[in-house]
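**Student:** Below is the structure, and that's it, no one-letter string:
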């Protein structure tokens, strides 16, 4: 699956908020939002005008896409899948994205950022219900157990991540067993448990045109 490989700090600046794409750097004064909270490019200052209608809908979609690291075609498939399910489409969309394996790895604290979690999954460092899964977009279900492979328990990047994010907290839909280096999907995530400051209804309106 294709992925964005360009500079990521400019993505945060374009959305005007921290997307936490650089791990621990995002929590320091070196963060681009802390240093230059302006859209990138030579006309960045001129882009501060208030957006309405389509522009606002587009920005909400871009925030979610960039936060979870998916590109347009994949994001549209997530939306179509959410639209087919019962319930509120916008909330279902966020739930599908939240249940990605790479996001769960990040939420459990085995990685400092979602891009790093994606790489760790691709390299086969994690098991789901005892079987190796190297697909970052793998959809977790209630009751699934995500565990670090025994051969990866001394991986420096993972050990550093675990130490770095100790105080970040685990969402309620997940439980962490630090001693066993594993986590369990306790329940499907609710909108209240997804701490993402976006208006998902605007995304639904954008795709419904």
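**Tutor:** Noted; the coordinates are in hand. Source: prediction; values computed, not measured.

**Student:** Going by C-alpha atoms from here, please, whenever you check contacts or count neighbours.
**Tutor:** Will do.

**Student:** Any idea how far the top helix by length along the chain is from the middle of the chain?
**Tutor:** In the chain, assigned by DSSP state H, the helix with the most residues is helix 54-68. The chain centre lies 13 Å from the centre of helix 54-68; the measure is C-alpha atoms, centre = their mean, to the nearest Å.

**Student:** Would you mind measuring from the residue nearest the centre of the chain to residue 159?
**Tutor:** Nearest to the mean C-alpha position of the chain, by C-alpha atoms, centre = their mean, lies residue 68 at 3.4 Å. Distance from residue 68 to residue 159, counting by C-alpha to C-alpha, to the nearest Å: 23 Å.

**Student:** other SSEs contacting the longest helix of the chain?
**Tutor:** Judged by 3 or more C-alpha pairs under 8 Å, 6 or more residues apart in numbering; DSSP states H and E, helix 54-68 is in contact with helix 9-15, helix 200-207.

**Student:** Toward the C-terminus, what is the element adjacent to it?
**Tutor:** Sequence order places helix 72-84 as the next helix or strand after helix 54-68, per DSSP states H and E.

**Student:** Just list what that following helix packs against, helices and strands only.
**Tutor:** Counting contacts by 3+ C-alpha pairs under 8 Å, 6+ apart, helix 72-84 is packed against helix 89-98.

**Student:** Take this one as well and set it beside the first:
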């Protein structure tokens, strides 16, 4: 499936806030957003007044970029959330959080969601003892996510796990760090998603 392969830092600058797309680098003085906190391009430093449509569009684009999802797939997630029970915006975020690449990131097996996607694609991840190579696979309560035995010595995985305390593991997941194993305790709830997201703006964007 197609995916964005350009500079990650440009996405943060375009959205006007850190999206933490480069892992630990985002916490250092090397962060491009800290150095140039304005949109990329020759007109990036111009002041422009955002319209109501523009505000909603930027919020939608921001969430897409955080989770590494392209427009067509994002629309499908929204349609699924809208068709289900409960609050549409919260249901949308829950679907995105349940993606296997995102869960690998949340458990600390990967430093970024992009790294989580690569782990899954390269068959380093088991779900309930079976290899799953689809990053968009949606986990369910009681699912067990494990790093394959042969992959546990990989430097990127070990380094990512060392930094998991800084990010923390959400309450709907549990981690056995020594066993390279995580478990889905429950469905993700809005309070456990600490990202600076205004999901109602996304609902309004698609409902216009």
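**Tutor:** Alright, I've got the coordinates. Keep in mind the model is a prediction, meaning the values are calculated, not measured.

**Student:** I'd like the TM-score for the two structures, please.
**Tutor:** The TM-score (TM-score structural alignment, normalised by the length of structure 2) is 0.97; 208 aligned residues with a C-alpha RMSD of 1.0 Å.

**Student:** Please work out which of the helices and strands packed on helix 54-68 of structure 1 is packed deepest.
**Tutor:** Compared across the helices and strands packed on helix 54-68 of structure 1, helix 9-15 shows the largest average neighbour count, a mean of 20 (mean count of other C-alpha atoms under 10 Å).

**Student:** List the contacts of that helix.
**Tutor:** Helix 9-15 of structure 1 is contacted by residues 18-19, 21-22, 31-33, 36-40, 59, 62-63, 66 when judged by C-alpha atoms under 8 Å, 6 or more residues apart in numbering.

**Student:** ok, 10 Å please
**Tutor:** Around helix 9-15 of structure 1, the neighbours that count as contacts under C-alpha atoms under 10 Å, 6 or more residues apart in numbering are 8, 16-22, 26, 31-34, 36-41, 44, 47, 59-60, 62-63, 66-67.

**Student:** distance of residue 118 of structure 2 from residue 60 of structure 2?
**Tutor:** Taking C-alpha to C-alpha, one finds residue 118 of structure 2 at 24 Å from residue 60 of structure 2.

**Student:** Neighbour count: those two, which is higher?
**Tutor:** The neighbour count for residue 118 of structure 2 versus residue 60, taken as other C-alpha atoms under 10 Å, is higher for residue 60 (23 against 17).

**Student:** got a list of what the counterpart of the more buried one in structure 1 touches?
**Tutor:** Superposed on structure 1 with TM-score structural alignment, residue 60 of structure 2 falls opposite residue 61. Residue 61 of structure 1 makes contact with 67, 72, 75, 198, 199, 200, 201, 202, 203, 204, 206, 207, according to C-alpha under 10 Å, 6+ apart.

**Student:** same deal with residue 76 of structure 2?
**Tutor:** 82, 92.

**Student:** isn't residue 59 of structure 2 right next to residue 206, touching?
**Tutor:** No - counting by C-alpha atoms under 10 Å, residue 59 of structure 2 stays clear of residue 206, with 11.6 Å between them.

**Student:** Is there a neighbour count for the closest residue to residue 190 of structure 2 other than its chain neighbours? I'd like the number.
**Tutor:** Distance criterion C-alpha to C-alpha, 6 or more residues apart in numbering; nearest residue to residue 190 of structure 2, sequence neighbours excluded, is residue 90 at 6.0 Å. Per other C-alpha under 10 Å, the neighbour tally for residue 90 of structure 2 reads 19.

**Student:** doesn't residue 77 make contact with residue 90 of structure 2?
**Tutor:** No - using C-alpha under 10 Å as the test, residue 90 of structure 2 is too far from residue 77 to be in contact (11.6 Å).

**Student:** Tell me the gap between stretch 30-45 of structure 2 and the middle of its chain.
**Tutor:** The answer for stretch 30-45 of structure 2 is 22 Å, by C-alpha atoms, centre = their mean.

**Student:** what comes into contact with it?
**Tutor:** The contact list for stretch 30-45 of structure 2 (C-alpha under 10 Å, 6+ apart) reads 8-20, 22, 24-29, 46-47.

**Student:** how about it: buried residues?
**Tutor:** Buried residues in stretch 30-45 of structure 2, defined by neighbour count with 16 or more other C-alpha atoms under 10 Å: 31, 32, 33, 37, 38, 39.

**Student:** Quick check: the two most widely separated of these?
**Tutor:** 31 and 39 (14.3 Å; C-alpha to C-alpha).

**Student:** Tell me who's in contact with residue 208 of structure 2.
**Tutor:** Taking C-alpha under 10 Å, 6+ apart as the test, what residue 208 of structure 2 contacts is residue 53.

**Student:** I'd like to know how far it sits from residue 61 of structure 2.
**Tutor:** Applying C-alpha to C-alpha to residue 208 of structure 2 and residue 61 of structure 2 gives a distance of 16 Å.

**Student:** Helix, strand, or coil at residue 134 of structure 1?
**Tutor:** Assigned with DSSP: H, G, I helix; E, B strand; the rest coil, residue 134 of structure 1 falls in the coil class.

**Student:** What is the burial count for it?
**Tutor:** 20.

**Student:** Surely it and residue 121 touch.
**Tutor:** Yes - judged on C-alpha under 10 Å, residue 134 of structure 1 makes contact with residue 121 at a distance of 5.0 Å.

**Student:** I'd say residue 190 of structure 1 and residue 94 touch.
**Tutor:** Yes - here residue 190 of structure 1 reaches residue 94: they are 9.0 Å apart, a contact under C-alpha under 10 Å.
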